[in-house]
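In: Pasting a predicted model and its sequence here:
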Amino acid sequence: MLDTLFSTHLPVLPVLLPLFTAVVLLLLGDSGGQASHGGAQLRRARTLSLASVVFGALLAWRLMLEAAGGALTVYPLGNWPAPFGIVLVVDRLSAMMLALTWTIAVPVLWYASGGWDAHGRYFHALFHFQLMGLSGAFVTGDLFNLFVFFEVLLIASYALMLHGQGRERLRVGVHYVVLNLGASVLFLMGVSLIYAVTGTLNLADLALRVPVIAGPQAAVLQAAGLILLVVFGFKAALMPLSMWLPATYAAASAPVAALFAIMTKVGVYAILRVHGIVFGADGSVPAGAAAAATAYSVTSVLLPVALLTSVAAVLGALAAHSLPRLVAWLTVVSVGTVLTAVGIQGPAAWSGALYYMAQSTLVIAGLFLLAELIGTQRGATGGRLDPAPPVAQPQMLGILLLLGAATVAGLPPLPGFIGKLMILEASALHAWVVPVWTVLLAAGFFTLVGLARAGSLLFWNASAAGVPEPAPRHKASAAPLLATLAPLALVAAMSVFAAPLMRYTDAAALQLADRAAYARAVLGSASEGALDTTRPYRVIPGARTP
């Protein structure tokens, strides 16, 4: 009975677990920044927080295993049927993003528990509120609740960004908050326009209603779709909306920046989910319909802007003056690569996008943690790309940087190469095949150049000349090293298990493109009847109650 109850409510647990954990942590109190690292209060917070994250990762992987079998799970909150009630939907795509989020959270929180969590107050509670927002954004089946979970994760990220204080964090944090507030206003505008025309915000319901709306209302929907593309593009760091990201991520503490590696992918996910399900066009869409018009507009805009994002980000990486800022620019490069695949359209390209997104998120998270390990062993020079005394662990740290560099650059046989190859193959018959191949291959080459330059300055050109103080000779302890190694080891494992992972992403892309099946799963019999466009909602005869 307990197992049945657990299975029934499994889709909502990745949202409720971090919420309850954060509340308990707040009730326990927080002495961060006041007590020593070994204080009993902080030890209790760390134990509870780490146990919750590990349990959440197990839940997320169980959901992914269920989704791998083809299950599309619909969880109606309050047992209200869609589209009248709020639903959570777990398909292959959302399950993969949940598993990726919680898998990254485990080593990141482990790393932070080595001391970063004591640099300010309420780190663990904020960390779990961030996980709640991320998980909710990936499983919600409703546009307004996507906005709500966006705000939850953003509010937590504001505080995490400033955690530990510092003048530079405060400076870039103000920009980060102001720009995100502006994006939130645009999000509400886009959602309001869609609701005004369709009378619903359920994604499955919108997938059926939007294609049959024509005339002036179709133009309003097209404008709303483009507004949402701007919002999601800002969240994903799409050029020219990404100039805030390098300074913000470079100023954040290492574990916070590592967690933020998944936050940019929320924007990519939203573009795939909203513009793939709601505004995407296929053969069943009537000519001139809103979905077809918006899909054309998105395709014509997204692909060139994604390529521009990769080009600008690679130039930023080459000009970076510190290792954390270099890794931050590589985050933007990965976004440009993924959105290039999204802009190519089609299940094959989307499969490559999902595979590349998973490996790039893992490697970027690992590189942010690695950047701090290297910086702490270089004395006053820190992570700046200037000559400094040798680090205490050149072999270990150098090998980890080499692994990360080879993956980010897309060298075989690592998963960065496999993901790019999937995208390049999918673009072979596309009209933009030449610029796509040129930009992706050139981006990989110059990424390798930028990382090789950084590696030579960090390890090969080490010198004590001109350095005001000697480099500390203490080595990183086992815990942060293992926490840094974990995401990079998972990246290497993606090469070993490339075949089953590619089958999963292929199936996820096909499932995402099948909007009719998505609507049937969420709406039940409502998706089979005729659509009455005179009503704000569809009449559901004999509505299915899960």
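Out: On my side now, so go ahead.
In: switch to C-alpha atoms for all contacts and neighbour counts from now on
Out: OK.
In: Show me the contact partners of the strand or helix carrying Thr103.
Out: Using DSSP states H and E, Thr103 maps to helix 92-112. Helix 92-112 has contacts (CA atoms under 8 Å, 6 or more residues apart in numbering) with 50, 53-54, 56-57, 60-61, 63-64, 67-68, 70, 72, 131, 134-135, 138-139, 255-256, 258-259, 262, 358, 362, 365, 369, 479-480, 483-484, 486-487, 504, 507-509, 511-512.
In: what's the answer for stretch 264-274, then?
Out: 134, 137-138, 203, 229, 232-237, 335, 338-339, 342, 357, 361, 512.
In: thinking again about what came up before, of the contacts of helix 92-112, buried ones?
Out: 50, 53-54, 56-57, 60-61, 63-64, 67-68, 72, 131, 134-135, 138-139, 255-256, 258-259, 262, 358, 362, 365, 369, 480, 483-484, 486-487, 504, 507-509, 511-512 (16 or more other CA atoms under 10 Å).
In: Buried ones only from the contacts of stretch 264-274, please, as a PyMOL command.
Out: Selecting only the buried entries of the contacts of stretch 264-274 in PyMOL, with 16+ other CA under 10 Å as the criterion:
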select buried, resi 134+137+138+203+229+232+233+234+235+236+237+335+338+339+342+357+361+512
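In: Below is structure B, check it against A:
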Amino acid sequence: MDHLIIAPILIPAFAGMLLLLEVRERLWLRRATGLIATLALVPVTLMLFQRAFAGEITVYDLGNWPAPFGIVLVLDRLSALMLLLTSLLAVPALLYASQGDDRIGANFQALFQLQLMGINGAFLTGDLFNLFVFFEVLLIASYGLALHGRGPARVGAGIHYVVLNLIGSALFLIALALIYGTTGTLNMADFAVKVNQLDGQARTLAEVAGLMLWIVFGLKAALFPLYFWLPATYANASAGVAALFAVMTKVGIYAIARVYGLAFGAGELAGLGRNALWVVALVTLVLAALGALSARRLGEQIAYLVVMSVGTLVAGVAWGTPAAFGASLYYLIHSTLVCGGLFLLADLIGRGRGDLGDRIMAGPVPAGRGGLAPLFFIGAVAVVGLPPLSGFFGKVALMQAVPAPLYWALLLSAGLVALVGLSRSGSTLFWRATGEADAPRLDYWRLFAAALLLAAAPAMAVWGGPLLAISDATAGQWADPSQYINAVLNTAGGGG
């Protein structure tokens, strides 16, 4: 168990390297390798989740060099929860892509594994520089996945995505240089201690670095005004990629929560940038709802719903209380799985309409409408927050934890606007449809993958109480940064 913490990074890393070496003509072998590696992450992350929720914070000293001098991986309840969520999302996403979408590019399976490596590493690292490194790993893999399949729309959206994230990476490096120059460390726990001991010019530079981090993480999370790359990128990506990308914005939110909770939740720099994050989150929420209403393609509409969830979540994080963060975590799990399922469903609907694809306009009856329409109804009800599914419980928990009338008004109004947009889409795609499309029959493996993710909505409603308790326990540990700091800085060597 001592070395299990590094498995979520090593499994996809080794699988990705193996996939690059395997004979490209044997597609079945690449699919088997990718699916086995991804499936293996589920029991591994489940064991890590159980270990973390026993209350123990595990610190793994790479090379047996203790913090703050060496690189460390840290497993607490928050990182364990995010690892488990990623593995549960990745399996249906890859299963869907393995029904043919991975055939277009020879390195799809390898890039998918490297993407998982970057995401898992970002959740586990206890070092700001290695957070940057894992960001770059997941971003480089995502560039290839976003462009997978080519096409002018996909290439155009991919170029915007690449350019903006390269700018974000440059800002990240500048922020890290300022942090190291003022505190002499990039270890998160050590930085949290030293940043609150600064004064004078050094403190000012640290504040600038902190604000730059919010910009970088806001870009990764797709906050206003940095979210404009997301709808086109996600809508034009292949369905399995878009589903996995549903957790990409959550990496940015995780980074905001992690750094804010450790360094800026208390002490001399408490609340740094908090008011700005609150305002930006609310603006993101409103604009994303309007984008979902005006979208002309179903995939684009779902992408705006992802952005709307980002605004909802960051507002909860910016509120800063354990209750608000706990409710945000429940909503984060819900929105990631449901939006991932909706991306897969949108692709199925588009495939069933022939040349018209997922454009929201009257056309032929989608192939397999009898199975697709109920799933779309479940997904739409869940994502806008109507009872009795998980989105409703998530929004109620957020409203209870964030007693701000403006937030309530915008959250409910955005949900209503999204409901109108999805109602228009559903009626256009299913009920105003006439005739039969010249399209292949419904692929039941693809349908199974989409249903697997959308099943999270009723499941999270049925087990809402235990899941909210898990979220609250995670938030309680997050709100006490001394546990994390003491575990990292006082731990005995446990690496290899």
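Out: Received it, and whenever you're ready, just let me know what you need. Since we're looking at a predicted model, the values are computed, not measured.
In: what's the TM-score here?
Out: The TM-score (TM-score structural alignment, normalised by the length of the second structure) is 0.98; 494 aligned residues with a CA RMSD of 1.1 Å.
In: can you tell me what part of the second structure the helix holding Thr103 of the first structure aligns to?
Out: Aligned by TM-score structural alignment, helix 92-112 of the first structure falls on residues 77-97 of the second structure.
In: Buried residues, the matching stretch. List them.
Out: For stretch 77-97 of the second structure, burial by neighbour count (16+ other CA under 10 Å) applies to 77-97.
In: can you map out the strands along the first structure?
Out: Using DSSP state E, the strands assigned to the first structure run over residues 73-76, 87-90.
In: Tell me which of those strands sits most buried.
Out: For those, the largest average neighbour count (mean count of other CA atoms under 10 Å) is found in strand 87-90, namely a mean of 24.
In: mean distance, that one to its aligned residues in the second structure?
Out: Taken over the aligned residues, the distance from strand 87-90 of the first structure to the second structure averages 0.4 Å (mean CA distance after the TM-score superposition for the first structure).
In: which helices and strands does that strand pack with?
Out: Contacts defined by 3 or more CA pairs under 8 Å, 6 or more residues apart in numbering; DSSP states H and E place strand 87-90 of the first structure against strand 73-76, helix 123-139.
In: Give me the distance between the residue nearest to Leu332 of the second structure when sequence neighbours are not counted and Ala469 of the second structure.
Out: With CA to CA, 6 or more residues apart in numbering as the criterion, Leu332 of the second structure has its nearest non-adjacent residue at 6.9 Å, and that residue is Leu313. To Ala469 of the second structure, Leu313 of the second structure is 18 Å away according to CA to CA, to the nearest Å.
In: Tally up the residues packed near Pro500 of the first structure, please.
Out: When neighbours are defined as other CA atoms under 10 Å, Pro500 of the first structure has 11 of them.
In: Looking at the second structure, name the residue matched to it.
Out: Checking with TM-score structural alignment, Pro500 of the first structure has Pro466 as its match.
In: about what we covered before: want to throw the helices and strands packed on strand 87-90 of the first structure into a markdown table with distance to Ala313 of the first structure?
Out: Converted to a markdown table, those look like this (distance: least, CA to CA, whole Å):
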| stretch | distance to Ala313 of the first structure |
| --- | --- |
| strand 73-76 | 38 |
| helix 123-139 | 25 |
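In: for the ones you listed, which one sits closest to Thr299 of the first structure?
Out: Ranking these by proximity to Thr299 of the first structure (CA to CA) places helix 123-139 first, at 22.9 Å.
In: which residues of the second structure does the closest one align to?
Out: Against the second structure, helix 123-139 of the first structure falls on residues 108-124 (TM-score structural alignment).
In: contacts for the matching stretch?
Out: With CA under 8 Å, 6+ apart as the test, stretch 108-124 of the second structure has contacts from 8-13, 15-17, 19-20, 30-31, 34, 38, 73-75, 79, 82-83, 86, 94, 102, 130-131, 134-139, 141-142, 144-145, 148, 248, 251, 254.
In: Select only the buried ones of the residues you listed in ChimeraX?
Out: A single ChimeraX command selects the buried members of these (16+ other CA under 10 Å):
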select :8,9,11,12,13,15,16,19,20,30,31,34,38,73,74,75,79,82,83,86,94,102,130,131,134,135,136,137,138,139,141,142,144,145,148,248,251,254
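In: Out of the contacts of stretch 108-124 of the second structure, name the ones that lie in helices.
Out: Judged by DSSP state H, the contacts of stretch 108-124 of the second structure include 8-13, 15-17, 19-20, 30-31, 34, 38, 79, 82-83, 86, 94, 130-131, 134-139, 141-142, 144-145, 248, 251, 254 as members of helices.
In: After superposing, tell me the mean distance of stretch 353-372 of the first structure to the second structure.
Out: By mean CA distance after the TM-score superposition for the first structure, the fitted stretch 353-372 of the first structure averages 0.4 Å away from its aligned residues in the second structure.
In: What is the burial count for Gly352 of the first structure?
Out: Neighbours around Gly352 of the first structure, by other CA under 10 Å: 27.
In: give me every residue that touches it.
Out: Gly352 of the first structure touches 341, 419-423, 426, 505, counting by CA under 8 Å, 6+ apart.
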